[in-house]
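> A structural model of the following input is requested.
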Amino acid sequence: MTASFVTGLVALVGVVLGGWLSLHNQDRMWQREHTRQWRDIRLSVCNEFLAANRRYVAYVLDPNASITAVPHPREPGRLMPFFNESGRPYKEALEAGFTAMRLVTQRPETVRAGVSFVNCAREVAAARATLSEADIPSQAFEHLWIAEQNFINAVRSELGLQEMPRQP
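Okay, here's the model as predicted:
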């Protein structure tokens, strides 16, 4: 009688332990899959944000672009660019990509780098409002490319990748 009780108890403990291990492994697999999916989402959204920023700047540099600029209501000395009908889709795509990036990124450093990147693109656009594409100060582009590099490195860090070396 005692032997059958012990055998039954060992079998029950084995079933409980096996069930717990199975549940634990499934939970770990789900967590890994969830992390991978969010990593893919972040990468896709940040890639689209980068592309929208590039298209925005490309439009700004188009000789036919019509851009106006007015003083920023909250930041003295800064101009806000406004586009005509043909430029509005570029501005809207940049703003949508910027919002999506802020929605899915986890680290404040990534958001700060994205804000700087957008501000630098707007600076180039505001300069283009009063200058030809050839006369935009090179410093504005230098700031833009540094901001882009900082954003890329912030995203890479968020994704667990090494920082890219600085471009000469």
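> alpha carbons only for contacts and neighbour counts from here, please
OK.
> show me the strands in this structure, by range?
Remark: strands assigned in the chain by DSSP state E are 67-71, 79-83.
> in the first one, what's buried?
Read that as strand 67-71. 67, 68, 69 (16 or more other CA atoms under 10 Å).
> with distance to residue 31 added, can I get the residues you listed in JSON lines?
Below are those laid out as JSON lines (distance: CA to CA, whole Å):
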{"residue": "67", "distance to residue 31": "48"}
{"residue": "68", "distance to residue 31": "49"}
{"residue": "69", "distance to residue 31": "48"}
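> and this one, so I can compare the two:
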Amino acid sequence: MNLVSNGITAAVTLFAVLLGGWLSTRNQEQLWRRDHARQWRDIRLAVYRDFLTAYREYLAFTRDPNATISAIPHPYRPGTMMPFFDEIGRPYVERLEAVELAARLVSERPATVEAVEQLLARVRAIAAARAAHIPEAIPAEEYRSLWAAESHFLATARTELGLPPASQGVAG
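Presented below is the predicted three-dimensional model:
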């Protein structure tokens, strides 16, 4: 009986060691996944913040009465105008386009990419309208479409980041 008892004790001990090792490995993997998800959430949050900052700077420049903006028909999208800024406004365009690409790169969901593209299209439409109007004469409908696109982007980004929905008010 002593040999059987020692064998059972050894088997139980070995099983406990294996189980403990497996549980430890599993816990480490869960911690790594959680840290990895947190890091990507922080990256996305920073990129989306940069995108919104660049978007607002671009919009502020288009509303500046001294801004020089021209527009031509888009070669591939009939009915859409492409705005062009002078050398003073060019950094706003470059920054917005750079962070737009970064947002598309880090987005986890196609809906967020689509919301980024919609917001970019709407702010470009404001810039194109600004090429033909003084800032105060840009049609109100352009701004309503812009604020709707902004609200949609915010809601989509919040969903992707796992944040609860925020109240949807009028931006501006």
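> identify whichever of the strands of the first structure lies nearest to residue 129 of the first structure.
Closest to residue 129 of the first structure of these is strand 67-71 (CA to CA; 4.8 Å).
> for the most centrally placed residue in the first structure, give me its contacts.
By CA atoms, centre = their mean, the mean C-alpha position of the first structure lies nearest to residue 46, the distance being 3.3 Å. Residues in contact with residue 46 of the first structure, defined by CA atoms under 8 Å, 6 or more residues apart in numbering, are 97, 101, 155.
> ok so, going back, identify whichever of the strands of the first structure lies nearest to residue 37 of the first structure.
strand 79-83 (36.2 Å).
> the aligned partner of residue 121 of the first structure in the second structure: how many residues sit nearby?
In the second structure, the residue matched to residue 121 of the first structure (TM-score structural alignment) is residue 123. Using other CA atoms under 10 Å, residue 123 of the second structure has 23 neighbouring residues.
> pull out the buried residues from stretch 108-128 of the first structure.
For stretch 108-128 of the first structure, a neighbour-count test (16+ other CA under 10 Å) marks 109-111, 113-128 as buried.
> one step back: any idea what the residue nearest to the centre of the first structure aligns with in the second structure?
In the second structure, residue 46 of the first structure lines up with residue 48, judged by TM-score structural alignment.
> now residue 154 of the first structure. Nearest residue, chain neighbours left out?
residue 110 (4.9 Å; CA to CA, 6 or more residues apart in numbering).
> so who does the alignment partner in the second structure of that neighbour touch?
When the second structure is aligned by TM-score structural alignment, the residue opposite residue 110 of the first structure is residue 112. Counting by CA under 8 Å, 6+ apart, residue 112 of the second structure touches 153, 156, 157, 160.
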